[in-house]
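In: give me coordinates for this.
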Amino acid sequence: MGSVQANENIVGVGGVITPDIVGGSPANTAEWGFYTQIVGRNSNRSFCGGSYLGDGYVLTAAHCVDTDLPSQLAVKVGGFRYNGTDGERANVTNIYVHPNFNSRNLANDIAILKLDRVISNDKRVEIAAGGLSQYAVTGDQLSVAGLGRLSEGGSTPSVLMAVDVPLVSDAQCRTAGGSYANVGPVSFCAGCHKAGLILVRETVVAPSS
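Out: Now for the predicted structure:
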């Protein structure tokens, strides 16, 4: 099977969230046109990533926005530089957090942002139909991208970074403990214990080209 793309990742050990892209390299922006930076209304500095769904909607993680008001947030669709002015900017008008989101164990960690306009960017994420097993099996490479640190305690990159990591079985993931113990129907794991596991929760994925 081919690899899949997933743009929102949570990396950590023992339940600590540290959005790193360990071992990453500059992303091929042609493949990540849907990548969206979540920023403050009056800022260019990204604090979370998302996927542009088209029609003025962005998918992101609930833990990124559950305590914010729409008036505090904006996005940069196709923004690949950290704290840059690139990408198409739009303001957030509504935040729809999954009604069963649990901020303690991050179950149902998903939210939709409604924008004040439809972005002209023609790169939107392809929403996967069916479960992950239709696209990948344990050991297949998954592509993840973000603006997180490239190493534990390292600096933030200036441009979007990407890395390929193997899909890990639920059983292996649970051995990491912490929030990984709850991996199952609404989440999956990728990575390795040496570089850090990536726990992806209810993230839209699409076959990579």
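
In: all contacts plus neighbour counts: C-alpha atoms, from now on.
Out: Noted.

In: which residues in the chain form helices?
Out: With helices called from DSSP state H, the chain shows them at 62-65, 170-174.

In: show me how far the shortest one is from its chain's centre.
Out: It stands for helix 62-65. Helix 62-65 sits 11 Å away from the centroid of its parent chain (CA atoms, centre = their mean, to the nearest Å).

In: with the longest one instead?
Out: Remark: helix 170-174 is offset 20 Å from the chain centroid, using CA atoms, centre = their mean.

In: could you list the residues in contact with that helix?
Out: Helix 170-174 is contacted from outside by Y180, A181, N182, V183, G184, F188, C189, L197, using CA atoms under 8 Å, 6 or more residues apart in numbering.

In: swap in 7 Å and give it another go.
Out: The contact list for helix 170-174, computed with CA atoms under 7 Å, 6 or more residues apart in numbering, reads Y180, A181, V183, G184, F188, C189.

In: with distance to R201 and neighbour count as extra columns, can I get those in TSV?
Out: TSV is the format used below for those (distance: CA to CA, whole Å; neighbours: other CA atoms under 10 Å):
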residue	distance to R201	neighbour count
Y180	11	25
A181	13	17
V183	9	19
G184	9	15
F188	7	21
C189	9	27
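
In: just give me the closest of the residues you listed to L150.
Out: Here the nearest of the contacts of helix 170-174 to L150, counting by CA to CA, is C189; it sits at 18.7 Å.

In: second input sequence below; structure requested for side-by-side comparison:
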Amino acid sequence: MAETLHRLRRMVGALVVAVLLPLMGASVAMADGQIVGGTRASISTYPWTVYLATTSGFQYCGGTLVAPNKVVTAAHCTEGDSPSAVRVVAGREDKQSSAGVVANVTKIWIHPNYVDATIGSDVSVLTLDRNLSYATLPIATSADSALYAAGTSARILGWGTTSSGGSASRYLLTATVPLTSNATCSSAYDEYSSTAMVCAGYTQGGTDTCQGDSGGPLVAGGKLIGITSWGNGCALAGYPGVYTRVSTYSSLITQQINS
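Out: Sure, this is the predicted structure:
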């Protein structure tokens, strides 16, 4: 089975307009789906969970509010975008509602070493045009190594698909998944880097982030420890989801938060 960046972003083009689904190359599945094996979540419980949308309101990635005017997401969600093309929607669990706030983006920072999600550095920070009144989520730092221990229960959230290639969720969904060991992830993915990434998922599969969840949070210990990044399919046995290891990039993320 071809390896797929199943949490990836949209492509602009006639096909997207025709089917309203984000697609990439033949070997790459996009991230515009919902949590596989998840349940509905209340935005009041996870107020720092946001999503990225086009100017027309189409949701294509997730994000995490880490400061009143700063959102952490994946670099592959913002690569090639101008700030004027991105909207951040906060306080809205039902995408068909008008609840919450739609903020414009004034600056997009992408990690300078980012080339591809499977290589690492898949992190981006967005600066909003206003301060939002929602609670923010602290980011993991180098002092939080214990949060990355294998077996740690972590929470995933998003509006992505409930199956690979399925329809995007109307509502915010959530699930819990255990972090895997570095050895387990290395055996699943030759590209895995224990410095840049962390994996999460059950051995038997069944619960995972999926298309459309890219950029969304992986949370443990009350902190953002990961950013939904890539993986092989969605919720497949033996192929956990791969997340950007936030603690590795905490210094640069903090610089952007404080800028």
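
In: just to revisit the earlier point, let me know which of the helices of the first structure is tucked in deepest.
Out: Greatest average neighbour count among those goes to helix 62-65 (a mean of 20), per mean count of other CA atoms under 10 Å.

In: same for that helix, what does it pack against?
Out: Applying 3 or more CA pairs under 7 Å, 6 or more residues apart in numbering; DSSP states H and E, one finds that helix 62-65 of the first structure makes contact with no other helix or strand.

In: counterpart of it in the second structure, which residues?
Out: Under TM-score structural alignment, the match for helix 62-65 of the first structure in the second structure covers residues 75-78.

In: mean per-residue distance, the matching stretch to the first structure?
Out: Here the mean offset of stretch 75-78 of the second structure against the first structure after fitting is 0.4 Å, by mean CA distance after the TM-score superposition for the first structure.

In: Y192 of the second structure -> the first structure?
Out: Using TM-score structural alignment, Y192 of the second structure sits opposite N182 in the first structure.

In: meant to ask about G63 of the second structure
Out: When the first structure is aligned by TM-score structural alignment, G63 of the second structure is paired with G50.

In: for R201 of the first structure, find the nearest of the helices of the first structure.
Out: Minimum separation from R201 of the first structure across those (CA to CA) falls at helix 62-65, 10.1 Å.

In: so what touches the closest one?
Out: C48, V97, S103, D109, I110, A111.

In: buried ones among those residues?
Out: Among the contacts of helix 62-65 of the first structure, those buried by neighbour count (16 or more other CA atoms under 10 Å) are C48, V97, D109, I110, A111.

In: does the third one touch A61 like I think?
Out: Pointing back at D109 of the first structure there. Yes. Under the criterion of CA atoms under 7 Å, D109 of the first structure makes contact with A61 at 5.4 Å.

In: and the strands in the first structure?
Out: Assigned by DSSP state E, the strands in the first structure fall at 4-6, 10-11, 25-26, 35-40, 46-54, 57-60, 73-77, 88-97, 111-115, 141-146, 161-168, 187-192, 196-201, 205-207.

In: now distance to T18 of the first structure too, for those strands, in CSV please.
Out: Output for the strands of the first structure, formatted as CSV (distance: least, CA to CA, whole Å):
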stretch, distance to T18 of the first structure
strand 4-6, 17
strand 10-11, 5
strand 25-26, 18
strand 35-40, 16
strand 46-54, 11
strand 57-60, 16
strand 73-77, 21
strand 88-97, 21
strand 111-115, 19
strand 141-146, 12
strand 161-168, 15
strand 187-192, 14
strand 196-201, 10
strand 205-207, 21
